[in-house]
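**Student:** predicted model and sequence follow; I will ask about them next.
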Amino acid sequence: MRQLIRSMLVRSCGIAAAAIAVMATAPAAHAGAVYPIAEPDGFYYAPGNLGDSAPGDVLRSRLMPANPWPGATVWQLLFHSTNSSGGPIAAVTTLIVPGPGPHPLVSYQPFVNSLGMQCAPSHALFDGGLKESGALELLLARGWAVAVPDHLGPTSAYGAARLGGQITLDGIRAAERFAPAGLGNSPVGMVGYSGGAMATGFAAALAPTYAPELPIVGFADGGVPVNPGKIAIDVGDVPHPLFGLGFAVAVGMEREYPDALPLDNALTPAGFAMRDRIANSCVDDIISAGAGHTIGEMFHRGIENDPTLIGAFHDNALEIYPGVPRVPMYEWHGGNDQVPLDLALNTAGRYCAAGTPVQFDIIPGADHGTAIFPGAVKAVSYLSDRFAGVPPPSNCH
């Protein structure tokens, strides 16, 4: 299991290899963003009166009696959230409550690097597809309730990290408003690694303005790609085994920002074929389809400096987003991580300067895959102390 998760995490560090050079000079005759095959389960669909509800309101719920957590009660909640343009959407979280309460609540954001709706946590938790399922056992063993949101949203907009933060916060609201779970005003922690850390970090940075009423006591994230665009620039136009993930970011971001990233104006014939090939794929298939390809093979060069495109990527880069978490933070990063350590340190330093207590641990010698386990153990202890009211540590300078 550890080797499998390590492999997945190393792959996830290439999330932006093709994401920045996506514009061109000549349009092609295609029909705009390619969305995933529609979810066949009607539970996921927004009701017609979505506009009558507020962010975090539970729209629909169902009990999941067949689940892999003995003694736990599991629900799935459809709730009102907000997309990147401020419009209402319906999103899903899976809520796991381990026996009688009361319980603190932890929102756990997996590193979902996919474009197909079947890859979402609400499916993968039950069909064996979620590689991080074992991490949930650590949280449940503490007696904590756990919410696992489908933070890529209703179109699997991989790369839209701010969207993921909003869905995470509204998922927490939904869990606390869902009376049968008995969570009420339970104290809240958040945790995520890699792609899941992007959603977690944005949830923390957005919370003071987007969901200030939530009783969040702290959060933990690791291996955070705080600026995927810079990662793309560093990779350059060379064959890369993780090119597919960067290409998938472009596809996912186009779904969320169709006006800012019109890939029809950028893709070569090979690029159109690749977009169609992976439009409904989970991470393994995306990596396999894209391995060894290059930006120049799939994209025409052109107006990659367009301010609208740059603005969309900046809106989803924690390094640039001006919001600052106002609750204690634990962050960890491998000393040899393929995701740039210096960018993560700089972002954490900005939070420190704003008064946020930050404990930043560098795992010596660890890369993106091997850093998760030692940091995750510390993250659980860190959240336990926050729930207990222990003053937060900080190594801010």
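**Tutor:** It's in.
**Student:** for the rest of this, base every contact and every neighbour count on C-alpha atoms.
**Tutor:** Fine.
**Student:** tell me the helix or strand right after the host helix or strand of L4.
**Tutor:** According to DSSP states H and E, L4 maps onto helix 2-12. Per DSSP H and E, the first helix or strand lying C-terminal to helix 2-12 is strand 58-63.
**Student:** take this one as well and set it beside the first:
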Amino acid sequence: MRKFLSASVAALALASVLPHTAQAQAQAQAQAQAQAQADDLPKTVPEALAHEAALALPITPFYTAPDTTAQTGSVWPGKLVRAEKATQDYTVPAGTSVWRIVYHSLDAQRHDVLTSAFILLPAGPTPTGGWPVVAWAHGTSGVAQSCAPSLMKDLYYGDEGLFDFPKAGLAVVATDYHGQGTPGAHQYMNKLAQGYDVIYAVAAAQAALPGILSQKWVADGHSQGGMAAWSVGEMEQQLQNPNYLGTVSVSGTVDMLDFIAPKPEEGGAPFYFPMVAFGTKARFADFDEHSVLTKAGYAYYPLLATKGCWFTGHAAYAGKTSADIMQPNWTKAPAIQALLKEDSVGQLPVKGPLMVLTGGGDVSVPPGGVKATARKACKNGIKLFFHLYPGLDHDPTMTNSTPDQIEWIKDRFAGKPFTSNCGTL
């Protein structure tokens, strides 16, 4: 979930430290700049499709070929299917190398699925024990197969903090989520499906690059990936992997109802709802997307299901309200109720340290829902560190918080004590 009202980094950084009046002025300036940047986004569907095509890489047999060994041998989650080193496909910092992998994972029903991912390796010699690993979970890129970040020249988050990790000496293992890159339906906004994809990407990447990647790893994700990363912490409470060291959840969709149907004063981005309907259909086969989408809401649904990605969705539903897109009483649909229950966050125990970040000016994933979920988690005995960045919108929260994420992550690899601030919530 990105490129939506991306505010000025400099102005918002100042806003967090200035006195109240000056802070308000800086935030207003930042939001004005954010709107100007939003105005630069593709305005029409053809423009959006052309923009996405210019960034796209071809879906090659690397992504689509089956695992032939599965016919004769055993299959398990995290099993590596194939790996290749990228050559000139991506725009990455000098010295950073990129690998792609395909591996076995699980969907929300624990069915075997093939998933793709990419690996970013820092420049320089491999340290003793291998590069420490950040298992990255991306925000909404779309639901079609072509919307995989590894099929984008900039890896989707390249300019929003992702490249800062290898620059800081951290390897990145970044799942696409199954159904993106690989064939099949993407179970969009399902914390189980995305959590599995993150976890098993690490095992497959370590098998692809033995000795180059450390066995130790931390999960980190933004937006859709923020929910996925939190889910990893819940899953690891059961899996008890001793090499898992903690989770960072940034602007996570951890309160799904607040994300899908925010309060009027929270802003919100209703153009995500057709993609939520697609993900619900992928999870619950008997779900009828027409039961929750209006005629206007369904108008671009087939395009998003097969070809269009984030920019297309944004252009297709620009100016539409929730009432324009969603059927009345859509929350009463049994599949929607089941999805909301399955995506509930803040109740299950979490293994290891948890960092939860959000932006006070986020109009895509309202900060109120994130903070409420963090507060609920604390009341349920989950120890976490929570921080809100005043005035920051959705993408700037990811970009501006990256130094804090990296410092916190490096503390985990260094074995430093974790401090919870639940008492402040």
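**Tutor:** Noted; the coordinates are in hand. Not measured: the values here are computed from a predicted model.
**Student:** on that earlier part again, give me the residues contacting the helix holding L4 of the first structure.
**Tutor:** With contacts defined as Cα atoms under 8 Å, 6 or more residues apart in numbering, helix 2-12 of the first structure is touched by 111, 113, 131-132, 194-195, 242, 245, 287, 338, 367-370, 372.
**Student:** in helices, which of these fall?
**Tutor:** Secondary structure from DSSP state H places G195, L245, I287, I372 of the contacts of helix 2-12 of the first structure in helices.
**Student:** so what's the residue count around the aligned partner of the third one in the second structure?
**Tutor:** What it means is I287 of the first structure. Residue correspondence to the second structure (TM-score structural alignment): I287 of the first structure is matched to H314. Residue neighbour count, defined by other Cα atoms under 10 Å, stands at 24 for H314 of the second structure.
**Student:** touching, H314 of the second structure and P270? I think so.
**Tutor:** No. Look at H314 of the second structure against P270 with Cα atoms under 8 Å: they stay out of range, at 9.3 Å.
**Student:** measure how buried D342 of the first structure is and give me the count.
**Tutor:** Using other Cα under 10 Å, D342 of the first structure is surrounded by 9 other residues.
**Student:** now it: how far from L59 of the first structure?
**Tutor:** Counting by Cα to Cα, to the nearest Å, the gap from D342 of the first structure to L59 of the first structure is 42 Å.
**Student:** before we move on, what SS does Y108 of the first structure have?
**Tutor:** Using DSSP: H, G, I helix; E, B strand; the rest coil, the structure places Y108 of the first structure in strand.
**Student:** the strands in the first structure, which residues?
**Tutor:** 58-63, 73-82, 88-97, 105-109, 145-149, 188-193, 216-222, 329-334, 358-363 (DSSP state E).
**Student:** tabulate those (a markdown table), appending distance to A199 of the first structure.
**Tutor:** Converted to a markdown table, those look like this (distance: least, Cα to Cα, whole Å):
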| stretch | distance to A199 of the first structure |
| --- | --- |
| strand 58-63 | 21 |
| strand 73-82 | 14 |
| strand 88-97 | 14 |
| strand 105-109 | 7 |
| strand 145-149 | 10 |
| strand 188-193 | 8 |
| strand 216-222 | 10 |
| strand 329-334 | 14 |
| strand 358-363 | 18 |
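**Student:** contacting residues for the corresponding residue of the first structure for E84 of the second structure?
**Tutor:** Here E84 of the second structure is matched to R62 in the first structure, going by TM-score structural alignment. The neighbours of R62 of the first structure, taking Cα under 8 Å, 6+ apart as the test, are W75, Q76, L77.
**Student:** equivalent analysis for A124 of the first structure, please.
**Tutor:** Q118, L130.
**Student:** I'd like the distance between it and Y351 of the first structure.
**Tutor:** In this view, A124 of the first structure and Y351 of the first structure are 34 Å apart by Cα to Cα.
**Student:** where do the helices sit along the stretch 301-425 of the second structure?
**Tutor:** 301-306, 310-316, 322-325, 334-342, 367-379, 394-413 (DSSP state H, counting those that start in this stretch).
**Student:** so which of the ones you listed has the densest surroundings on average?
**Tutor:** Each of the helices of the stretch 301-425 of the second structure was scored by mean neighbour count; the highest is helix 310-316, a mean of 24, by mean count of other Cα atoms under 10 Å.
**Student:** now for it, which elements pack on it?
**Tutor:** helix 45-55 (3 or more Cα pairs under 8 Å, 6 or more residues apart in numbering; DSSP states H and E).
**Student:** what range does the helix it packs on cover in the first structure?
**Tutor:** Mapped onto the first structure using TM-score structural alignment, helix 45-55 of the second structure spans no residues at all.
**Student:** outside of that helix, which residues touch it?
**Tutor:** Residues contacting helix 45-55 of the second structure (Cα under 8 Å, 6+ apart): P42, M152, K153, D154, G308, C309, F311, T312, A315, A316.
**Student:** how about that helix: buried residues?
**Tutor:** Judged by neighbour count using 16 or more other Cα atoms under 10 Å, the buried positions of helix 45-55 of the second structure are V45, A48, L49, A50, E52.
**Student:** same question for stretch 225-239 of the second structure.
**Tutor:** Within stretch 225-239 of the second structure, judged by 16+ other Cα under 10 Å, the buried ones are G225, G226, M227, A228, A229, W230, S231, V232, G233, E234, M235, E236.
**Student:** so which of those are in helices?
**Tutor:** G225, G226, M227, A228, A229, W230, S231, V232, G233, E234, M235, E236.
**Student:** quick one: contacts for the third one?
**Tutor:** Translated: M227 of the second structure. K191, G221, S249, G252, T253, V254, V345.
**Student:** what's the match for it in the first structure?
**Tutor:** Under TM-score structural alignment, M227 of the second structure pairs with M198 in the first structure.
**Student:** quick one: buried residues of the helix holding L4 of the first structure?
**Tutor:** Neighbour counts over helix 2-12 of the first structure (16+ other Cα under 10 Å) mark I5, R6, M8, L9, V10, R11, S12 as buried.
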